[in-house]
Every structure is written in structure tokens, then in C-alpha cells.
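A.B. asks: Give me coordinates for this.
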Amino acid sequence: MKTFRKIAFTLLIIFIVLSAGGYVYFDKKFTPPPNTLIVSGISENIPVKWVADGDNLYSALLLPVRLKGISQVFYMQLDTGSPTTVFYTNSLQSIHEKISPKSNLKNIFSSFKLNKMEVSSSGFQLINHGDSADTENPEAVNIIGTIGNDLLEKRIIILNFKDHTCSFTDRIDEKGFSGFEFKKRKILLPAKIGNEKLKLMFDSGTSGYELITNKESWDQYRLSNSHIKSEKGNSWGNTLSIKSSAAHQKIEMGSSILKLSEVTYIEGTSKMQNFLMKSSGMKGMLGNKIFINHILILDCKREKFMIKESEVKHSK
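C.D. replies: Okay, here's the model as predicted:
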């Protein structure tokens, strides 16, 4: 699951990339690597598995995947804050050692299946992360990697938070869809709270939060006398305080209006991060929780989106 360190680092990268002052250098530095994914087929109604953390029922969104030659189901976190799909080295090594030690490691992890859709690459990125997989228990929730926005460049995603399913398709009737920005494989959705127009990044890795924003907006949107829930985090040695408070606002996005019942900000970020946030024009990040009981459709290739409450029909 995404840590607070990664959240803060993601914020820093986005704010720097979008700020005018550092654009030339960071535009090149933080441009994601080429998309090496090869995707075949489509997949409908993949069951979503939620990871709970205390009172937060939506701490992470997991999708079930299958690896070549292995019958056990594994899981990958859907993280739209990540530009690239990655595997976790620690998890893969343990699977290789316990299940198929004589097989070629590269062959086992050169592809995965999401129901009927196959995703392959000549070289998935590996990061030093993850836990040793429990291959003895068929009910174990072994998280072996992260699905990033390189997959969303290849397929339209339909996140049906209402029915807890996820679909990937290549065609859909986009009548009534609205536009959004897809920069550096980051999803920047236009929004409006009151009379204020906002640009908000959809980061499903910050799953259990509705809206993470700056202190000024947090004070503006929260209910002034509401309880403040505090959590601790760490960013490269700096202690972070994550504060969430009840809100009673409406967010207009496209043709839909969502209820904002909680707002969050991160205390302890540097002055540079705060400055870059203000200068970038981006006012925060949206997690999965804001879309609960809705259907979110994202066509990153065409930069079109829609939020619905009714059934989605695929075009034929």
C-alpha cells in the first residue's frame, strides 16, 4: 500500500513538474519511461478487493491477477498515482523459490492476467518492496505489485465503486463525457467547489482519502467545530502529521456532483513544497473514497471521463 512518504513525494514531483520555474529541468527528469506494455483482450467486472486499515474500509484497492504457470491468485494495487506498472522484488523472489524454483524467473513474471485480459512486457520495472508471499494458504492476500497508468494508456477503465468491480475495455460510448488533462501519465480532473475552479489529481493510491489539499483550503472546506483525526507519517526523515476533518461540501466534476464529507491535509511539508503547490495550479489529490457509490470511467488516451450512478453500456 502507498505510504505517506510516497504520498508526500508524489505531491512534490507533481508540484515541481507543473510549476513554471522548474519546468525545463523537471519536465525531462520526471517524464515517465516509454510504455512497454503489450495488452491483449478486454476484461469485464473484475472483482475489487478492498484493504481495510482500522476504521478506514478503503485503504487500498486491489485487483486479482494470475501469473504464467501458477494457479494461485495474487493481487496488485491499482495506483493511478504511479505512471508505471511495477512488481515487488521481495514478493516475486519468494514466489519463485516456493512455487517454481526451477523455472526462469523472467518467464514467470513477463506477463500477468486480469481475468481474460493479458498484460505483458519485455521488462517490467522491479522495486525493492513487498513481503514474502504466503503460498501455502489459498486465501492469502499476497500483494505482488502495482498497476500504474501505463495500462490506462492502453485501455479505458471503468471503476464501478457501486458494485465493487473494475473493467478494462477498448471501446465505449463517450456521449456526455468531459475532458481532463493527462500529463506525465497523471490524471488531472477539473472540479469546482462553490465558485472556485480546481484541478485535482486522481490518485487511487491514496485510496481511503476523499480530498487531500493544502491548509488554506482545508480550513475553508472543513466543518469548523468538527473532530480532527490525526495520523503520523514520515517523508525522508521529516515527520508528517496527516489531519482529516469532516466537511459538508459539493464537488462538481463534469456533469456530476459528489458529496465531500471529509477533507485532509499534510502538515510538515517544506516551504518549497507549499510554494510549488500554490504556483502549480493543482489544488489537491482525490482518492477512491470520494467516488464510493459511483462509477468512474477514464479514457486516458482521449482524455475523456465521466462519473455515473447508473449502468455503463459498452459500444458494439
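A.B. asks: Every contact and neighbour count from this point should use C-alpha atoms.
C.D. replies: Noted.
A.B. asks: Give me the residues contacting the top helix by length along the chain.
C.D. replies: In the chain, taking DSSP state H as the definition, the longest helix is helix 4-18. Helix 4-18 is contacted by residues 22-23, 26-27, 30, 81, 206, 233-236, 269, 273, 276-277, 279-282 when judged by C-alpha atoms under 8 Å, 6 or more residues apart in numbering.
A.B. asks: Please generate a structure for the following sequence too, so the two can be compared:
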Amino acid sequence: MRPLTKVLLAVLLLLLLSAVGGYFYARKKFEPPVNQLVVTKLPATCTFSWLADTSAGRITPHAALLVPVTLPGCPRTCYLQFDTGAPYSILYAKPMVALQRQYPAMRTAIQPATTSAQNVHFALGQGQVQAREMRVLPYGTAQLPDSATPFVIGTLGTDVLEGRALVLDYAHHRFTLSNVVPDSLARQAAFVPLSFKSRRLLVEAAIAGKDRQLLFDSGSSAFALLTSKSEWHKMAEPAAAVQTINVNSWGSTLTSYTTATAARLQLGGAALPLQTVTYIEGMSWWQQLLMQTSGMSGMLGNEPFAEQLVVFDVRGGRFGVVTK
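C.D. replies: The predicted structure is shown next:
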């Protein structure tokens, strides 16, 4: 074998091994830990709130979707951001320490340097949630605001949905977690397949006649559809203005590019206008690899469903929308 051929084969083998190693690295990063939540006394219904954001120099009225919770020994209503992009729920250390300081009778004891908490209890509407263990991150505010301001103490992830059904009535700000979808509601909905692999909500939909698998991420509330730069160019309205914003993603600063689109989201018999489409720059190489290996071709936010009622039937493997 010629020396040049040997070198080329060695390079190809190295690239192949790197690709295989990268794939398994990405899959490992994509896998969530074992579900720690035990949810009882369902159905649980509550009224959710929107948290606005002005940090990017403009008002984003739907920056975060907040659900109210109550903790044992704490008379104050607190809030968790409901984020379907998070495969497990977490608490924020700073607000939890502030609550303990104000309400010493609180059962959940967290120190500033705590990285996890055991046997956490909280009420979600009529439902009761117990976590054998919850991860704690050094986020949030250490000052208690006035009672009219939502006090966010953590994130409620998709671990609360496993084996259950969720109805989000965006028009009336209603959050209902149950074991099954009521038949009366199911008859009204246009359903498409829903996958819950690795506790990610992957919706099978169509855009511009092309079938896609889209991650439903309620944490990306400011955007209708996040997609690749190449798809963004295909969907963008000619000569439409582009809005550039710096986005904070778990401590990292990314840059988003949003423009108008005439594309519609097709969900069975329902067609919803997207109105805008976005792509993001600044993701790390492993985040990009994660997207590629997961099979998803974009991320859906809350905006297309602002006046709709949506159904996440995780147990039944279907996603539905009831158009108003």
C-alpha cells in the first residue's frame, strides 16, 4: 500500500471514529436522569401567568410561562417556570434561601451552596408533587419582591408529564394536568403523533408541505419557530426586516435573528400561521450535534398557539390543538 493511501485511510478512520464518538457523546448528553417526581391527586388545574422581559431592549410580554405552587410551611404563593425544553425540574438556590429566611417553618432546607435537595414537596393546583431529589442551581433573585410580583423559585420540566396528559388553554391561561384526556375534549382536537423520547416533546407537523419533527419548547416563548439558518432563508418573507437580539440560555449568550414569514404550521386538519421564524447563532458544537442526532428539525414556541387550546397526551402519544 502506498504511503499516501495509508495516510488517507488513517484520516478517514479518524474522522469515522470521531463521528461515532460524537454521536454517542451527544446521545449521552441528551438522556435525562431518572425521573424523581411522584405526582398524586390529579387532575390538577391552575391559572398560569406570563412573565414579561425587557432585558433585550424591547418588551417581550410572553418571555416565560409561570405556574403557581405552594410549599409546606410557606404561606406565600411561588412560581415555577414551565419549560418543556427542560427534561427535569430544578430549584433555584437564591430565592429558596430567601424564603427560608422569611419563613423558618419551611420544610425544604437549602443552603446557598446546595446542589441538590431531598424530599421536596409542593402543591400544583389540587395536585401534590413529591421529588425524592431535585437539582438546585445558583440562579434567581435573593430578594423577596412585593406580593403582587411573581416570585420564581425554579423550573417545572417535562418529568411532570411522564405517563400523563396536559391541557394548556392559552386563551384562558389554564394549566390542567391529568392522567387521561377527557373524551369530550379529544373529540374537538386535531391530533398529530407525539414522541416523548428522552422526555422531549417531539411533534410531527408539516410546514410548507414538508413533514418535520419539532421540539415543543415552552421555554422559548419569545419565538414561534426556531430553525436552521438555511431553512430560515427559505421561509423568510423577501425584504422583511430582521430583528437581532441577544438571548440568555442557561448562562450563555446567543444571538437570535427573527423575521416575518408567510409559512403555516399544519397539524392534521388545523393550519396555524407562524408569523415569524428565527435562527440562532452561538450554540456550542455539541449543542448543534445534539440537534442533529435527536432527529428534530426545529423548535416550536408558544406564540403560534397564543389563542388556542393544546393537548399533550403523553400516555397516548399524540399532540392536539383545538382552534378558537
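A.B. asks: how much space between Asn246 of structure 2 and Ala86 of structure 2?
C.D. replies: 21 Å (C-alpha to C-alpha, to the nearest Å).
A.B. asks: Repeat that for Thr276 of structure 2.
C.D. replies: Distance of Thr276 of structure 2 to Ala86 of structure 2, given as C-alpha to C-alpha: 23 Å.
A.B. asks: Repeat that for Tyr139 of structure 2.
C.D. replies: Tyr139 of structure 2 sits 15 Å away from Ala86 of structure 2, going by C-alpha to C-alpha.
A.B. asks: Compare those two (neighbour count), which wins?
C.D. replies: In terms of neighbours (other C-alpha atoms under 10 Å), Ala86 is the more surrounded of Tyr139 of structure 2 and Ala86; the figures are 19 against 16.
A.B. asks: Check whether the more buried one really touches Val160, as I assumed.
C.D. replies: No - Ala86 of structure 2 lies out of contact with Val160 (C-alpha atoms under 8 Å); the separation is 10.7 Å.
A.B. asks: check contacts around Gly163 of structure 2.
C.D. replies: 179, 314-315.
A.B. asks: Residue in structure 2 paired with Thr169 of structure 1?
C.D. replies: Aligning on TM-score structural alignment places Thr169 of structure 1 opposite Ser178 in structure 2.
A.B. asks: roughly how far apart are that match and Leu226 of structure 2?
C.D. replies: Note on Ser178 of structure 2: its distance to Leu226 of structure 2, by C-alpha to C-alpha, is 29 Å.
A.B. asks: Looking at these two now, which is surrounded by more residues?
C.D. replies: More crowded of Ser178 of structure 2 and Leu226, by other C-alpha under 10 Å: Leu226, with 25 against 21.
A.B. asks: what residue of structure 1 matches up with that one?
C.D. replies: Mapped onto structure 1 by TM-score structural alignment, Leu226 of structure 2 lines up with Ile212.
A.B. asks: Surely that match forms part of a strand?
C.D. replies: Yes - applying DSSP: H, G, I helix; E, B strand; the rest coil, one finds Ile212 of structure 1 inside a strand.
A.B. asks: Assess the claim that it and Met285 are in contact.
C.D. replies: Yes - with contact defined as C-alpha under 8 Å, Ile212 of structure 1 counts as touching Met285 (5.1 Å).
A.B. asks: Number of residues surrounding Val48 of structure 1?
C.D. replies: Residues within reach of Val48 of structure 1, counting by other C-alpha under 10 Å, total 21.
A.B. asks: For it, give its distance to Leu63 of structure 1.
C.D. replies: Distance from Val48 of structure 1 to Leu63 of structure 1, by C-alpha to C-alpha: 6 Å.
A.B. asks: Who are the contact partners of Lys113 of structure 1?
C.D. replies: With C-alpha under 8 Å, 6+ apart, Lys113 of structure 1 has these contacts: 65-67, 119.
A.B. asks: again, only this time at 6 Å
C.D. replies: Contact partners of Lys113 of structure 1, counting by C-alpha atoms under 6 Å, 6 or more residues apart in numbering, are 65-66.
A.B. asks: Now check structure 2 for the residue matching it.
C.D. replies: In structure 2, Lys113 of structure 1 lands on Ala123 (TM-score structural alignment).
A.B. asks: next structured bit after the helix or strand where Ser230 of structure 2 lies?
C.D. replies: Ser230 of structure 2 belongs to helix 229-235 when assigned by DSSP states H and E. Downstream of helix 229-235 of structure 2, the next assigned helix or strand under DSSP H and E is strand 243-249.
A.B. asks: how far apart are that following strand and its match in structure 1?
C.D. replies: Average distance, strand 243-249 of structure 2 versus aligned residues of structure 1 after superposition (mean C-alpha distance after the TM-score superposition for structure 1): 3.0 Å.
A.B. asks: For the helix or strand just after that strand, buried residues please.
C.D. replies: Downstream of strand 243-249 of structure 2, the first helix or strand assigned by DSSP H and E is strand 252-260. Neighbour counts over strand 252-260 of structure 2 (16 or more other C-alpha atoms under 10 Å) mark 256-260 as buried.
A.B. asks: cool, and stretch 204-222 of structure 2?
C.D. replies: Counting neighbours by 16+ other C-alpha under 10 Å, one finds that the buried residues in stretch 204-222 of structure 2 are 204-207, 212-222.
A.B. asks: What distance separates the opening and closing residues of that stretch?
C.D. replies: Stretch 204-222 of structure 2 has its terminal residues 21 Å apart, counting by C-alpha to C-alpha.
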